[in-house]
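Trainee: Got a sequence here, can you build the structure:
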Amino acid sequence: MTTTIPLSITVDGEQRDLDVDPRTTLLDALRERLAVTTPKKGCDHGQCGACTVLVDGRRVLSCLTLAVAKDGADVVTANGLAPDGGSHPVTEAFLANDAFQCGYCTPGQVCSAVGAIDEARRGMPSAATADLAGDDVVLDRAEIAERMSGNLCRCAAYVNIVTAVEEAASR
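Mentor: Presented below is the predicted three-dimensional model:
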């Protein structure tokens, strides 16, 4: 006997209500139950970052997150970053810098970049942050590469991805 649990989340600005099996991941709830296919199922083990979304403003691997744990949360996918129908500055930077090839990892890369830029602006250090005691995090290429290291690209567009994040962060 499978028991379902009611869940209410906001996805890309739209309130969504559904009943899910308590074992359902946020990724599967988005893709299979809500037809939000922007986050991709890459490895389904939290190793590739293709499923990265923003939950309450923080980057999350949706394949490792139980949907029921995010009841009441605000989930933003790459499609929801610019709700007015335009393009988000990170998306524009990815396009301008040819920071994708096949495009499969791009939605997760873009969400991760948005989260990484926000973390740096809030002074959150990473393993590459030079001054851990300071309040300022400089998003240089090493810092960006470290912060984006959880997002893999099979096409190896890393140089252009770092350039795109660097450009977007400077705006």
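Trainee: contacts and neighbour counts: CA atoms only from here.
Mentor: Noted.
Trainee: I'd say Ile5 and Asp17 touch.
Mentor: No. The criterion here is C-alpha atoms under 8 Å, and Ile5 misses it with Asp17 at 10.7 Å.
Trainee: before we move on, what SS does Asn160 have?
Mentor: helix (DSSP: H, G, I helix; E, B strand; the rest coil).
Trainee: Run a quick neighbour tally on it.
Mentor: Number of residues near Asn160 (other C-alpha atoms under 10 Å) recorded here: 18.
Trainee: And for Pro107?
Mentor: 23.
Trainee: hang on, it in a helix?
Mentor: Yes. Under three-state DSSP, Pro107 sits within a helix.
Trainee: Which residue comes closest to Glu167 once chain neighbours are left out?
Mentor: Nearest residue to Glu167 in three dimensions, chain neighbours excluded: Ala93, at 6.4 Å (C-alpha to C-alpha, 6 or more residues apart in numbering).
Trainee: Second chain to compare with the first, below:
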Amino acid sequence: MTQVQDYIRTIVDFPKPGIMFRDVTTLFSNPRGFRMAIDQLLHPYAGERIDVVVGLEARGFILGGAVAHQLGTGFVPVRKKGKLPGTVISEAYTLEYGEAVVEVHDDAIAPGQNVLIVDDLLATGGTAEAGIKLVERLGGQIAGCAFVVDLPDLGGRKRLKALDIDVHALCSFEGD
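Mentor: Next comes the predicted model:
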């Protein structure tokens, strides 16, 4: 039986030597695989009150938009610094070689809304944690975080679990 991970291509030594890049664009381009991924991402949250889906830049926009559509909710993008017009709030987080900042509109989430965060991949959990902090600063309640791929060796799941966040991933790959 075909699984989501069967549609994900691995590119060796990208973006640098020693990295096994998990390319979800092959999953997105396959109608059966894409449908399977969206259905499996939203399944644990069907029947729960989800008011809005937050997608993390950039592949989280593709997945999050489709999940929001299926759940009949709104969609909110969390973007890299400087990409959103209007008034935003920002959250810095640490990367392997420095720091990055993500932003969301300051009126994107109403206090008390239940929020599902969606992205393609969970690695160290830095981007997801920054997204969680933005949602919480706006008064949103995190219903969970859903990912296509978990890279458990990089510790992201443990990081989010330490924040008492429900983590759902469709597949995992060992190593980087």
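Trainee: For the two chains, what TM-score is obtained?
Mentor: Scored against TM-score structural alignment, normalised by the length of the first structure, the superposed chains reach a TM-score of 0.29; 86 aligned residues with a C-alpha RMSD of 5.3 Å.
Trainee: Show me what the one helix or strand the residue nearest to Glu167 of the first structure maps to is packed up against.
Mentor: Secondary structure assigned from DSSP states H and E places Ala93 of the first structure in helix 89-96. Packing contacts for helix 89-96 of the first structure, counted by 3 or more C-alpha pairs under 8 Å, 6 or more residues apart in numbering; DSSP states H and E, involve helix 106-121, helix 158-169.
Trainee: Using CSV, lay out the ones you listed together with distance to Arg59 of the first structure.
Mentor: CSV is the format used below for these (distance: least, C-alpha to C-alpha, whole Å):
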stretch, distance to Arg59 of the first structure
helix 106-121, 5
helix 158-169, 15
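Trainee: among those helices, which is nearest Thr10 of the first structure?
Mentor: Judged by C-alpha to C-alpha, the one of those that comes nearest to Thr10 of the first structure is helix 106-121, at 16.3 Å.
Trainee: Would you mind confirming that Leu121 of the second structure makes contact with Val148?
Mentor: Yes. In this structure, Leu121 of the second structure is within contact of Val148 by C-alpha under 8 Å, at 5.9 Å.
Trainee: Surely the residue nearest to Glu167 of the first structure and Ala168 touch.
Mentor: Yes. Using C-alpha under 8 Å as the test, Ala93 of the first structure is close enough to Ala168 to be in contact (5.8 Å).
Trainee: which one of the two has more residues nearby?
Mentor: For Ala93 of the first structure versus Ala168, the count of surrounding residues by other C-alpha under 10 Å is larger for Ala93: 23 against 19.
Trainee: do you know how far that one is from Asp19 of the first structure?
Mentor: Separation of Ala93 of the first structure from Asp19 of the first structure (C-alpha to C-alpha, to the nearest Å): 38 Å.
Trainee: now swap in Phe94 of the first structure and tell me
Mentor: Distance, Phe94 of the first structure to Asp19 of the first structure, using C-alpha to C-alpha: 36 Å.
Trainee: Settle it for me: which of the two has more neighbours?
Mentor: The neighbour count for Phe94 of the first structure versus Asp19, taken as other C-alpha under 10 Å, is higher for Phe94 (23 against 14).
Trainee: mind listing what the more buried one touches?
Mentor: Contact partners of Phe94 of the first structure, counting by C-alpha atoms under 8 Å, 6 or more residues apart in numbering, are 100, 110, 160-161, 164-165.
Trainee: same thing but at 10 Å, please
Mentor: 88, 100, 106, 109-110, 160-165, 167-168 (C-alpha atoms under 10 Å, 6 or more residues apart in numbering).
Trainee: Counting neighbours, which of the residues you listed comes out on top?
Mentor: Gln109 (32 neighbours).
Trainee: isn't that residue right up against Ile161?
Mentor: Yes. With contact defined as C-alpha atoms under 10 Å, Gln109 of the first structure counts as touching Ile161 (8.2 Å).
Trainee: Would you map the strands across the second structure?
Mentor: 9-12, 20-23, 52-56, 74-80, 88-95, 98-105, 114-122, 141-150, 167-172 (DSSP state E).
Trainee: would TSV of those strands with mean neighbour count and distance to Pro31 of the second structure be doable?
Mentor: Shown next, in TSV, are the strands of the second structure (neighbours: other C-alpha atoms under 10 Å; distance: least, C-alpha to C-alpha, whole Å):
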stretch	mean neighbour count	distance to Pro31 of the second structure
strand 9-12	14	15
strand 20-23	18	16
strand 52-56	28	20
strand 74-80	21	22
strand 88-95	16	33
strand 98-105	18	30
strand 114-122	26	17
strand 141-150	23	16
strand 167-172	18	17
